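Chemist: I'll drop the sequence and a predicted model, then ask my questions.
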Amino acid sequence: MRTWKQDPEAVRADILNAATAEFAQNGLDGARVQDIADRIQTSKRMIFYYFGDKDGLYRAVLEQAYRSVRQREAELDLKGLSPVDALRRLVEFTFDHHRDHADFIRLVMIENIHDARHMRKIESLSGTSNAAIDQLREICEAGKAAGLFRDDISPLALHWQISALSFFNVANRSTFSMNFGDGLFSEQAQAELREQVVKSILAIVM
């Protein structure tokens, strides 16, 4: 067990990781701070020292989740690619990221249940979110300048469409499988769906 005196930032990160799993599994109301503490063999007092209270911890988890996905988008380094290839890479990344980070999807679903009232208190999220739209705007402008993309493409609407197709794949997997079987969730089927999502988005902009 690490202590705050040995490595305070690592302890903070451990708490956030444990809290992410707990909130994603049980929601804000169902999660217990004691269970989070037990996951990493620390104390509730230590958690409150870092985050103030349960709501503060939950907001920190949300902030980290969104910052992480935006940081990974920025690290894609799309500037050297053609507009079509850049958009393809971004869609592939979003599909893969959401599939590989089910906890992120669950956290977004939970915060929607709470009408995003906790997100409104996180000042950094507006700048974080704007970065995603700015990235798409650059791709769209390059595509229009090259005569490849339609002139009426909205980066905001395009972000919505990419998110919707990638989000549903994870958010509705359980109920979709219950209703229709899990044939779309094998590795091969997921690879085919991923390519279909890419082609759908490219069809929208071309």
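Modeler: Nice, I can see it. Just so we're clear, the structure is a prediction, and the values are computed from it rather than from any experiment.

Chemist: going forward, measure contacts and count neighbours with C-alpha atoms only.
Modeler: Noted.

Chemist: which residues touch Ala21?
Modeler: Asp103 (C-alpha atoms under 8 Å, 6 or more residues apart in numbering).

Chemist: er, Ser163 I mean
Modeler: Thr94.

Chemist: which outside residues touch stretch 164-179?
Modeler: 94-95, 98-99, 102, 105-106, 109, 182-183, 197.

Chemist: closest one of those residues to Leu156?
Modeler: The nearest member of those to Leu156, counting by C-alpha to C-alpha, is Thr94 at 15.0 Å.

Chemist: tell me where this protein has helices.
Modeler: 8-30, 33-39, 44-51, 54-74, 83-100, 102-113, 124-145, 155-171, 173-180, 187-205 (DSSP state H).

Chemist: could you check the angle helix 54-74 makes with the longest one?
Modeler: Read it as helix 8-30. 110 degrees (axes from the mean of the first three to the mean of the last three C-alpha atoms, to 10 degrees).

Chemist: what residues of helix 8-30 count as buried?
Modeler: 11-12, 14-24, 27-28 (16 or more other C-alpha atoms under 10 Å).

Chemist: please name the residues that touch Asp182.
Modeler: Phe176 are the contacts of Asp182 under C-alpha under 8 Å, 6+ apart.

Chemist: next up, the contacts around Leu87.
Modeler: Taking C-alpha under 8 Å, 6+ apart as the test, what Leu87 contacts is 136, 139, 202.

Chemist: below is an additional structure, to be compared with the one above:
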Amino acid sequence: MTETPPRQRDAVRTRAEVLAVATEVFADDGYSGARIDEIARRTRTTKRMIYYYFGGKEQLYMAVLDNAYRGIRKAEQTLQVDEMNPIDALRELAELTYEHHLRNSAFIRLVSIENIHRGKYIRKLESLSDLGQPAVTILDGIIAQGKKQGAFREEVNALDLHLLISSYCVFQIANRYTFSYLFDPDFTTQPRQDRMRGFIGDVVVAWATAPTPPTR
């Protein structure tokens, strides 16, 4: 087996370190407030080297966005939903999504920042154009199996479920400080996090399995 040359290994490691630090800097300071000099200082590299690897501030920010969005898709792919009954699979997916958002708060802040910019940069990322499809595909499979077994009502669809799960998971990170101030829950305690994780699983399962309401 041919070993990777040390210089190439260093380049891969340096690029990964820059990407990790840039994720935190952009998440903390936003696109406008982030400084390449600060990223260079924290990675012990140079501004010139960052430009060499990524091309510029905008390209680095877009690389951060790309990497952040791929993280949740990779997490979803770890689920072996074909081996579960559809109700358990749906609950597992909802709770996994909650856990991923909880452990990757920078992702939520980046999403908020990108929405402040009205999706200006994510629209330039052709690499993400089909990234939402795997999430919908997983849900489609779960829903199809659930309907086949008579567990889910016919109105259930993947987009509605994905929106429901995502909105809950995003809110508990994006609004935790204002919500805590107004209502005094401590989102950092393990009992609170366990309760919230279980809650989203209960909600999506209850919605998917609820009887079809009568037509008005």
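Modeler: Received the coordinates, thanks. In this text the structure is predicted, and so the values were computed from the model without any measurement.

Chemist: nearest to Ala37 of structure 1 among the contacts of stretch 164-179 of structure 1?
Modeler: Arg106 (20.8 Å).

Chemist: just give me the match in structure 2 for the closest one.
Modeler: Under the alignment (TM-score structural alignment), Arg106 of structure 1 maps onto Arg109 of structure 2.

Chemist: ok, its match touching Val25?
Modeler: No - Arg109 of structure 2 is beyond contact range of Val25, at 10.7 Å (criterion: C-alpha atoms under 8 Å).

Chemist: so what corresponds to Lys54 of structure 1 in structure 2?
Modeler: Per TM-score structural alignment, Lys54 of structure 1 is aligned with Lys57.

Chemist: quick check, its match in contact with Asp37.
Modeler: No - the pair Lys57 of structure 2 / Asp37 is not scored as a contact, 10.5 Å apart, by C-alpha under 8 Å.

Chemist: quick one, which of the two is more surrounded?
Modeler: Neighbours per residue (other C-alpha atoms under 10 Å) separate Lys57 of structure 2 from Asp37, with Lys57 holding more: 17 against 14.

Chemist: roughly how far apart are the more buried one and Met49 of structure 2?
Modeler: Counting by C-alpha to C-alpha, to the nearest Å, the separation of Lys57 of structure 2 from Met49 of structure 2 is 12 Å.

Chemist: try Val205 of structure 2
Modeler: For Val205 of structure 2, the distance to Met49 of structure 2 - C-alpha to C-alpha - is 49 Å.

Chemist: so which of the two has more stuff around it?
Modeler: Shown here are Val205 of structure 2 and Met49; by other C-alpha under 10 Å, Val205 has more neighbours (21 against 14).

Chemist: wait, isn't that one in contact with Glu92?
Modeler: No - under the criterion of C-alpha under 8 Å, Val205 of structure 2 is not in contact with Glu92, lying 10.2 Å apart.

Chemist: okay, now the match of Arg106 of structure 1: neighbour count?
Modeler: Going by other C-alpha under 10 Å, the residues that sit close to Arg109 of structure 2 add up to 21.

Chemist: what's the distance between the nearest residue to it once chain neighbours are set aside and Ala106 of structure 2?
Modeler: Distances taken as C-alpha to C-alpha, 6 or more residues apart in numbering put Ala27 closest to Arg109 of structure 2, at 5.3 Å, once the chain neighbours are dropped. To Ala106 of structure 2, Ala27 of structure 2 is 5 Å away according to C-alpha to C-alpha.
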